[in-house]
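Visitor: The amino acid sequence is not available; the structure is as follows:
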């Protein structure tokens, strides 16, 4: 998969640094835009490129958060904090999608988008999609512990011990193939990894994949989500590293949320792309139509399920 051509792209200034953005759209795509928020922290927009397929209906806006991708890096990593990234998202939205907008977040983009909604209370948000994410970092860590217990015992121990041991690489390979994405890594993910931001990851998430001791470590929004009135689609995966119970908790904590669990891991837009994009198209169009059934999926696919596996 080659990188999708952006209709327009550029940079904007935020707190003295430059943030890269790209906009994918077609002449017939006149519906309200979809603004995407990538995760990582520090895994740039490339990992969300399958969403550019929606350009025939609506503009799809991407950006690389400070510290990764084509955006600037901080000379001092202590610059990275939650408020900076919330304010950056607010600036991106105000500059690139100031009117009615749909918001999308994947993985660690979920906490960032939720904090933006909770702290800024933005107007004209038509819908929110929270994909393969979580309502608290403690819950994320507990889910990881459960997933590690599903691995070969030696591999689980190697990942818990950290990246210094010889067994860590093979163990991480098993974890990725089972809970992130099976098979060969798609080219957009290779690009995303090559331009990811290690310093922002360490500062915001933690010292290693399974050690959440960074700036997000104490984050828990569960008790605050009931105040968010926007229509929300929560997408989980049966084999996701963000275990399905996290998606269920997230959806049950939001007043206008629907939960769909896919037969997939952490990257369903690569693994079951047609079903995923169909689901997202249906949800976005439904919120715009004002239909009373807007939250009810009509897609029939073996890749979709509404129950939540243990």
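Guide: Yes, it's here. As the structure is a computational prediction, the values presented were derived from the model and not from experiment.

Visitor: Please make it C-alpha for all contacts and neighbour counts, starting now.
Guide: OK.

Visitor: now the helices: where do they sit in this protein?
Guide: Here the chain has its helices, by DSSP state H, at 82-96, 109-120, 137-149, 153-161, 168-179, 187-194, 198-204, 244-253, 268-271, 273-289.

Visitor: Out of those helices, which is closest to residue 238?
Guide: helix 244-253 (6.0 Å; Cα to Cα).

Visitor: Let me know the angle separating that closest one from helix 137-149.
Guide: 150 degrees (axes from the mean of the first three to the mean of the last three Cα atoms, to 10 degrees).

Visitor: Output the contacting helices and strands for helix 244-253.
Guide: Here helix 244-253 touches helix 137-149, strand 232-237, strand 257-262, going by 3 or more Cα pairs under 8 Å, 6 or more residues apart in numbering; DSSP states H and E.

Visitor: another structure for you, compare them:
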């Protein structure tokens, strides 16, 4: 029987009267001698739930899941909707460091797994030697090294959609009518091809992420945009490419053959991180940990124990 513990880490944010609360879940024994794996969810705002298949690894190592502030079981701040200065990458790096201090992990070897936006955050954190000196291994799953290379991949995939779907996307974006059911249906066509290939649609994990976006779109809307195909938020010009050479930990890259994180988005990680391995899973999209669950876990386990 694997131990499961939930808790709250208080996180003081400059400019806020009250500390925020970062909710976390520990699966396994954090006091064991095995290096723990810290899991950083995507979105921003998708919350930890969709990454729970990673508990398949809990028989051999402890895992730490958490919901970033603004999301899930952590403090929500809807009054900060649209505040691009507040919702910064630096804010979430500080939250991650605060969680490590709270859990007593700053002086201890750790592994980090970041998916999508979580991979972006993990890469920036790992490229800061003052914060990440205890990082043993890094996994970047279905992520992007810059928004420019992400757009190249997304645009190419968009052009392969049926013509009527492309036209509906164009029409809605021109009018900025992102709540039109026709636009939502067109986005779903893209999601079924490039978010997850698991059927029936949507899988439990996909639905969990979509539910959190619907419950509180503050961080996703402010930082990314109204959908995966329309990037209007504060991350629109983001890049970590100049930082990547500072990542010293051995790094595993994973994406799916049908991933919205196309190879062009992942390539700079491979080009600039010193010690890196890259695996692309056939028959998988953005949620390769769902679409090809067994193979995904095998690669992660082999990398962490090899």
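Guide: Thanks, I have the structure now. What you are looking at is a predicted structure, and each value in this text was computed from that prediction instead of being measured.

Visitor: TM-score for this pair?
Guide: Put the two chains on top of each other and the TM-score (TM-score structural alignment, normalised by the length of the second structure) is 0.86; 283 aligned residues with a Cα RMSD of 2.1 Å.

Visitor: any chance of the helices and strands packed on helix 244-253 of the first structure in CSV, plus mean neighbour count and distance to residue 273 of the first structure?
Guide: Output for those, formatted as CSV (neighbours: other Cα atoms under 10 Å; distance: least, Cα to Cα, whole Å):
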stretch, mean neighbour count, distance to residue 273 of the first structure
helix 137-149, 18, 24
strand 232-237, 27, 13
strand 257-262, 24, 11
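
Visitor: Rebuild the ones you listed as CSV, extending it with distance to residue 189 of the first structure.
Guide: Formatted as CSV, those follow (distance: least, Cα to Cα, whole Å):
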stretch, distance to residue 189 of the first structure
helix 137-149, 21
strand 232-237, 18
strand 257-262, 20
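
Visitor: closest to residue 45 of the first structure out of the ones you listed?
Guide: Here strand 232-237 is closest among these (Cα to Cα), at 18.7 Å.

Visitor: against the second structure, where does the closest one fall?
Guide: Mapping strand 232-237 of the first structure onto the second structure (TM-score structural alignment) gives residues 251-256.

Visitor: now do stretch 128-136 of the first structure
Guide: Counting by TM-score structural alignment, stretch 128-136 of the first structure corresponds to 138-146 in the second structure.

Visitor: from what I can see residue 93 of the second structure touches residue 123, true?
Guide: No. With contact defined as Cα atoms under 8 Å, residue 93 of the second structure does not reach residue 123; the gap is 10.2 Å.

Visitor: if you count what's nearby, which of those two comes out ahead?
Guide: Remark: of residue 93 of the second structure and residue 123, residue 123 carries more neighbours, 29 against 18, as counted by other Cα atoms under 10 Å.

Visitor: What are the neighbouring residues in contact with the more buried one?
Guide: Residues near residue 123 of the second structure by Cα atoms under 8 Å, 6 or more residues apart in numbering: 140, 240, 244, 247.

Visitor: so which two of these are the farthest from each other?
Guide: 140 and 240 (13.0 Å).

Visitor: who wins for proximity to residue 34 of the first structure among the helices of the first structure?
Guide: Here helix 273-289 is closest among these (Cα to Cα), at 8.9 Å.

Visitor: Show me what counts as buried in the closest one.
Guide: For helix 273-289 of the first structure, the neighbour count (16 or more other Cα atoms under 10 Å) marks 275-277, 279-280, 282-284, 286-287 as buried.

Visitor: Output the contacting helices and strands for it.
Guide: Helix 273-289 of the first structure packs on strand 125-131, helix 268-271, going by 3+ Cα pairs under 8 Å, 6+ apart.

Visitor: most tightly surrounded among the ones you listed?
Guide: strand 125-131 (a mean of 23; mean count of other Cα atoms under 10 Å).

Visitor: what's the average distance of that strand to the second structure?
Guide: Taken over the aligned residues, the distance from strand 125-131 of the first structure to the second structure averages 0.4 Å (mean Cα distance after the TM-score superposition for the first structure).

Visitor: helices or strands up against that strand?
Guide: Secondary elements touching strand 125-131 of the first structure (3+ Cα pairs under 8 Å, 6+ apart): strand 101-106, strand 232-237, helix 273-289.
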